[in-house]
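1. from the sequence below, what's the structure:
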Amino acid sequence: GAVSLGCYSTAGNTYATSIGYNTTASGSGSLAGGNGASATGLYNVSLGYNAQSAGQTNVAIGAGAVCNASYNGVALGANSDAGSGSSSVAILGTCGPSASVAIGSGATTAASSVAPAVAIGPGASVTSTTGGLAVGSYSAAATACTALGPSAQANGSFSIAIGYGVSFSPSYSVGIGGEPTSDHQLLIGGSNFGECDIRSVFIGNGVTNSAPQSVTHYSTQGSGTDVGGASYTIRPGAGTGTGTGGSFAIQTAPAGTTGSVLNAYSTVLEASGEGGIGMFGVSPVARSSGWSATYSSARKSFDSSTVTLSELAEVVGTMVDYFKSLGPLGA
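-> As a prediction, this is how the structure comes out:
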């Protein structure tokens, strides 16, 4: 049987229930309650002024809520819309494709999207037809992008923006607390309001640990037959105009006296922004062009009891030319 209560209320199918003025429950096992509410599909629920549900096993609760999904859709809150796909959830928001989620006042996923998308937060949006993730008030994600944080916006393609107000357009990039300026770029830290000013980077198992683990950095290795690996370049910051670029230093922390206090670091190699090189704490100096030497053999062995001064000079000359070939002594 069916149950109909209220003026112009209609319960037109088996086990349907319609309660309220001008309500319609025409689908088997459906429930419509509230002025103008309509549940026209199978086992649907529509509760609230002008709430609408079609398809099957869908739920629309709230004034003006709409859930016309193929099945298993949920629309909760005034004017929420779970779209026409399937298994989508809209809470005060509007969903586009199947298996999408829009939670928050004004949250939206692209209506024409063919891939699942998630928008969580007031005004959050996924504008791409290829899906994406936007979490945070007024966050926005474009083509297959991810935006996490209030007002975070990833406006390129396949990019990730993390942090308050982080917003950029380059594609295939990641910005964490900062905004990349070109494609295929990773940036951690920035100087704009709400961004992170990063000054120390630790990779491993904590800043300190009683059992620290070794770390090895790699660039991409080859795969397949006779495929070379990727190069790895370290670049200190470049200056502009007459400004000198940053230096590059390698520091180690030699052992000290017994105790639990961290040992001090000292520089073992430094390359200045002007191209000078210094070792073991000595200030970098420019390459010298004043060295000269002659030698006749790159390899020699001597009897210490008979070696001559000229032979030793030849060895020294060989060493000088060797260091010249490495760079520190110049041409």
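
2. rest of the way, CA atoms for contacts and neighbours
-> Fine.

3. assign residue 315 to helix, strand or coil.
-> When classified by DSSP: H, G, I helix; E, B strand; the rest coil, residue 315 comes out as helix.

4. ok, it to residue 324 distance?
-> For residue 315, the distance to residue 324 (Cα to Cα, to the nearest Å) stands at 14 Å.

5. here is the second sequence; please produce its structure so I can put it next to the first one:
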Amino acid sequence: MTISRFLTLNTGFKIPTIGFGTYNLKKEALKEALDYALFVGYRHIDTAVVYGNEEEIGQVIDDRQRAGKLNRKDLFITTKVPNTCMKSQAVLESTQHSLHNLRTNYVDLMLIHHPWACTKKEQGVVTFERVDLLETWNALVALSKGGQACSIGVSNFTIQQLERIVSGSGVSPACVQLECHAYLQQRRLKAYCDSKNIVVSAYAPLGSPNRPKHHVQSSENLLNDPVIVEIAQRYRKTPAQILLNFLLRQGFVVLPKSGNQARIKDNFASSNFNITPQDFDEIVTLDRGLRFFRFLYMKGHPEYFEDEDF
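-> The predicted structure is shown next:
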């Protein structure tokens, strides 16, 4: 079975199935990693306002364009409206700031980063806000109609929240981004999105072993799982390649992140081989509903549902 290099969104635009994740990459380390990723062949870049690296990404893209090594039309850029900017006017202002930093007139995909509106953290304290998700979504719909975003979507939303914005606006997300990997396979949400013609992007597809301390509630390392390591050895592939191939084979977009050139190159080659149905089924049995990003600091928010899939 050949894995497609692109999936078609319900807006008609094509999204590359292997993206370059940039969470926790900043400054010179980000610029070097991204420049190499573009050299290798990545054309999908995933970022967000809260990653604090849009400006560096814009610089790398601009430098490559000026050198004649890259055309904007060949890139797919995803960014996200933060949960501190979920009122209509704030969505528009955040988008303009992102476009300025990314040095582009439009993004290919704009997402609502989280459904949990809040004010900016001060001394580590989060103050919850009540913002109707439909207000935020309708602001994104206006962005898409105005041409600042080719496609729009959401991240970390439950099925109930998805249904609420669609029923209220009549506009379905083109993409839903969520945590997904062999330990958290998200079958219910993936089946729902498939039934609605919504593409699903998997963040932390390798289990994000280097995630920030405030997200560490489990010491498990997916890349060291004995089943994954054994399968990788049989195919002479890296554990990361096996994990990415497993998701790509199911029709996910994957967003691996690395600052290491060898791993960046290996990750991009994750679709160039086939695993047997038996090995695929063995990986399926690893699903344990283990979420590495639980966002526990949002407990108590009216839109935070710990026991729901998101």
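
6. TM-score of the superposition?
-> Comparison of the two superposed chains (TM-score structural alignment, normalised by the length of structure 2) gives a TM-score of 0.17, and 90 aligned residues with a Cα RMSD of 6.4 Å.

7. so for residue 315 and residue 324 of structure 1, which residue has more residues nearby?
-> Neighbour comparison, residue 315 of structure 1 and residue 324: the larger count goes to residue 315, with 21 against 18 (by other Cα atoms under 10 Å).

8. now the more buried one: how far from residue 132 of structure 1?
-> Counting by Cα to Cα, the gap from residue 315 of structure 1 to residue 132 of structure 1 is 66 Å.

9. now residue 249 of structure 1
-> 41 Å.

10. who has more neighbours out of the two?
-> Between residue 249 of structure 1 and residue 132, counting by other Cα under 10 Å, residue 132 is the more crowded of the two (31 against 17).

11. verify the stated contact: the more buried one with residue 153.
-> No. Applying Cα atoms under 8 Å, one finds residue 132 of structure 1 not in contact with residue 153, separated by 11.5 Å.

12. shared neighbours of the two, which are they?
-> Overlap of the contact sets of residue 132 of structure 1 and residue 153 (by Cα atoms under 8 Å, 6 or more residues apart in numbering) consists of residue 141.

13. which of the three states applies to residue 270 of structure 1?
-> Per three-state DSSP, residue 270 of structure 1 ends up strand.

14. ah, wrong one, I meant residue 311 of structure 1
-> Applying three-state DSSP: residue 311 of structure 1 is helix.

15. count the neighbours of it for me.
-> 14.

16. contact partners for it?
-> Per Cα under 8 Å, 6+ apart, neighbours of residue 311 of structure 1: none.

17. for the stretch 101-250 of structure 2, just list every one of the helices.
-> 133-146, 159-169, 187-195, 226-235, 239-248 (DSSP state H, counting those that start in this stretch).

18. span of stretch 99-118 of structure 2 from start to end?
-> 23 Å.

19. next SSE downstream of the helix or strand containing residue 118 of structure 1?
-> Using DSSP states H and E, residue 118 of structure 1 falls within strand 117-120. Using DSSP H and E, the helix or strand that follows strand 117-120 of structure 1 towards the C-terminus is strand 125-126.

20. which other helices and strands contact that following strand?
-> strand 108-109, strand 117-120, strand 132-135, strand 140-143 (3 or more Cα pairs under 8 Å, 6 or more residues apart in numbering; DSSP states H and E).
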